[in-house]
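Trainee: Show me how the following folds:
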Amino acid sequence: MSVARHLLAASLLTLATPAVAADIDILAAPEIAIPVAETGLYLRADATYGFDTTFGGTQSLVGTGGTATNRMGDWRLDDGFGVGGGIGYKASDWLRFDATVDSWKQDVSGGNGAGWFCGFDRSCASREGGSIRALEVMGNAYVDLGTVAGFTPYVGAGLGAVHVDYGDVAGTVICTGAAACSVAGSSAAYDGDASWRFAYAVSAGVSYDVTDNLSIDTGYRYLNVQDGDAYRFDAASGARLVAEDDGFDRHTIRAGLRFKLW
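Mentor: Here you go, the predicted model:
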């Protein structure tokens, strides 16, 4: 009986082994694929709209008797459109970098309650007007704040330089008050100055993924442009007028496309 029992137990163990092995195969943990962050180069193209803004400056009249300086009244930089483009790199799901170039041209106008024609005497005032053509070259960094239903809000900051070109500026003299004024209606064309200026920017916006490679990007950007030369004029008397602005701010709405290269 003992031998028969051992043989029966061995047979049952042999029959059970495949079933246990099958159970082990079924219960084996599946492999987990870890998602890889999307990175790569992208191109961007933008249309911009800059709101009007005001800024100040200084006029200096240099002559044989020395130099006289006077603060300019508020100048107005009109609103207007511009275009831009750039190339960028998405370093991770939350960090991007790009280099951008933007171009715009806007009218500028202002005046001085004490005109330089009168040696900054308040018997006359001056009115000036022209345009500013600018080329913005900026390096930017952005933090993407997560994507929900294809929408990705972001914040950013940038540093760079802006080439500010005043072109030609026209000036006109207006008599004021009861004081004698012999230069009423006099006008002159000033030579506009052009220079590169340091600039910084902060921005915020949201992008929407149209496809895996194409996104719509809309946002707001604040740009601060540092002070610089504005215009100058050499009078027949030998005196020279030199004007400098205090720099200006630009508040801009941007809308464009980002196209992923790889």
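Trainee: only C-alpha atoms for contact and neighbour calcs from this point on.
Mentor: Fine.
Trainee: Identify each buried residue in the longest strand seen in the chain, please.
Mentor: With secondary structure taken from DSSP state E, the chain has its longest strand at strand 124-144. Neighbour-count burial for strand 124-144 flags 124-132, 134-144 (criterion: 16 or more other CA atoms under 10 Å).
Trainee: go on, stretch 53-69?
Mentor: Using 16+ other CA under 10 Å as the test for burial, stretch 53-69 gives 53, 54, 55, 56, 57, 58, 59, 60, 61, 62, 69.
Trainee: how close does the last one get to residue 173?
Mentor: Here the criterion is CA to CA, to the nearest Å. By it, residue 69 lies 18 Å from residue 173.
Trainee: Please apply the same query to the fifth one.
Mentor: Distance of residue 57 to residue 173, computed by CA to CA: 18 Å.
Trainee: what does residue 76 give?
Mentor: For residue 76 relative to residue 173 (CA to CA), the value is 18 Å.
Trainee: Please provide the structure for the following sequence as well, for comparison with the first:
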Amino acid sequence: MMMRHVTGAVSIAAMCLVAPQAFGSDVLQTIDYGPTMMAPTMYASVFAGFTAPTTISGQYFGSSTIELDAGWGFAGGVAVGTNITSNLRGEFELSFTHRNIDDEDFIPQWECAPGDCTATGSLSTIYMLGNVWWDLDMGGGFSPYVGGGVGAAWVMPSVTIYDDPDYMWDVAGLAPAAQLGLGVRYDFSDNMKVDLGYRAKAVLGANFSDSTDPCGYPGGSGACAADDIMYVEHVLQAGLTFEF
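Mentor: Okay, here's the model as predicted:
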């Protein structure tokens, strides 16, 4: 009787040792631990391009609409960002544009005589934007993208009106800004991409004023302020992105 009990106990112990080996691997193979988490990829970009002609609009004397014709210009900048997901990027951009202004009649509704309502000079803008871009991997190293951003612009006019140096908009100021963009990136190497893109950069609600003798102040006889200045800059650019 004692031998029978001992033999039974040994059999049970053997089953306990063999069962995990026989079934354990199958059980573990069915466990799904989810996608593997990867460290985010940081990157830095540098880019340059040119800006197409555009119109700068605003209010003069509080009721008259100005329309400044701005010509071709150039653009450049840098950006630093990271991949949020496999196809979504977030970045901070610091960029600038510069263009000339040469308008024979910046207040069309006044019906000025030829040469009486001229505006000449230049306009520079520094953009500080937070952007989000969505990438689409097409294979072969090509990735089209689309996105945009919001932030602020430091607007720096240097515009003489009425062909008179005593009438000049030259006070820099901060204004809200936004942009939309699209483009395509190509994997030039493992950690470098070539980027060709288009950007529509908008400045919303800037102000132009005279720093030396603005009208409206006691004794002031210079240029009056132009308010609610808005313009959209159309930029074609090329750049390089370095991942690290």
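Trainee: More neighbours: residue 76 and residue 173 of structure 1, which one.
Mentor: residue 173 (25 against 18; other CA atoms under 10 Å).
Trainee: coming back round to it: need the max-distance pair from the buried residues of stretch 53-69 of structure 1.
Mentor: Across the buried residues of stretch 53-69 of structure 1, no pair lies farther apart than 53 and 62, at 29.4 Å, counting by CA to CA.
Trainee: Where does residue 43 of structure 2 sit, in terms of helix or strand?
Mentor: Here residue 43 of structure 2 is covered by strand 42-51, with elements defined by DSSP states H and E.
Trainee: Tell me who's in contact with the closest residue to residue 43 of structure 1 other than its chain neighbours.
Mentor: Nearest non-adjacent residue to residue 43 of structure 1, counting by CA to CA, 6 or more residues apart in numbering: residue 87, 4.6 Å away. By CA atoms under 8 Å, 6 or more residues apart in numbering, residue 87 of structure 1 lies in contact with 41, 42, 43, 44, 98, 99, 100.
Trainee: The aligned partner of residue 87 of structure 1 in structure 2 and residue 128 of structure 2, how far apart?
Mentor: In structure 2, the residue paired with residue 87 of structure 1 is residue 80, using TM-score structural alignment. Residue 80 of structure 2 is 12 Å from residue 128 of structure 2, where distance means CA to CA.
Trainee: Could you tell me which residues touch both of the two?
Mentor: Joint contacts of residue 80 of structure 2 and residue 128 (CA under 8 Å, 6+ apart) are 92, 93.
Trainee: what about residue 24 of structure 1, neighbour count?
Mentor: With neighbours defined by other CA under 10 Å, the count for residue 24 of structure 1 comes to 11.
Trainee: ok, and it, which helix or strand is that part of?
Mentor: Assigned by DSSP H and E, residue 24 of structure 1 belongs to helix 2-27.
Trainee: Going along the chain, name the strands of the stretch 151-262 of structure 1.
Mentor: For the stretch 151-262 of structure 1, the strands defined by DSSP state E, counting those that start in this stretch occupy 151-165, 168-175, 187-192, 194-209, 214-225, 228-234, 240-245, 248-260.
Trainee: In CSV: those strands, plus distance to residue 91 of structure 1.
Mentor: Output for these, formatted as CSV (distance: least, CA to CA, whole Å):
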stretch, distance to residue 91 of structure 1
strand 151-165, 14
strand 168-175, 44
strand 187-192, 42
strand 194-209, 17
strand 214-225, 17
strand 228-234, 36
strand 240-245, 39
strand 248-260, 13
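Trainee: Fine by me, thanks again.
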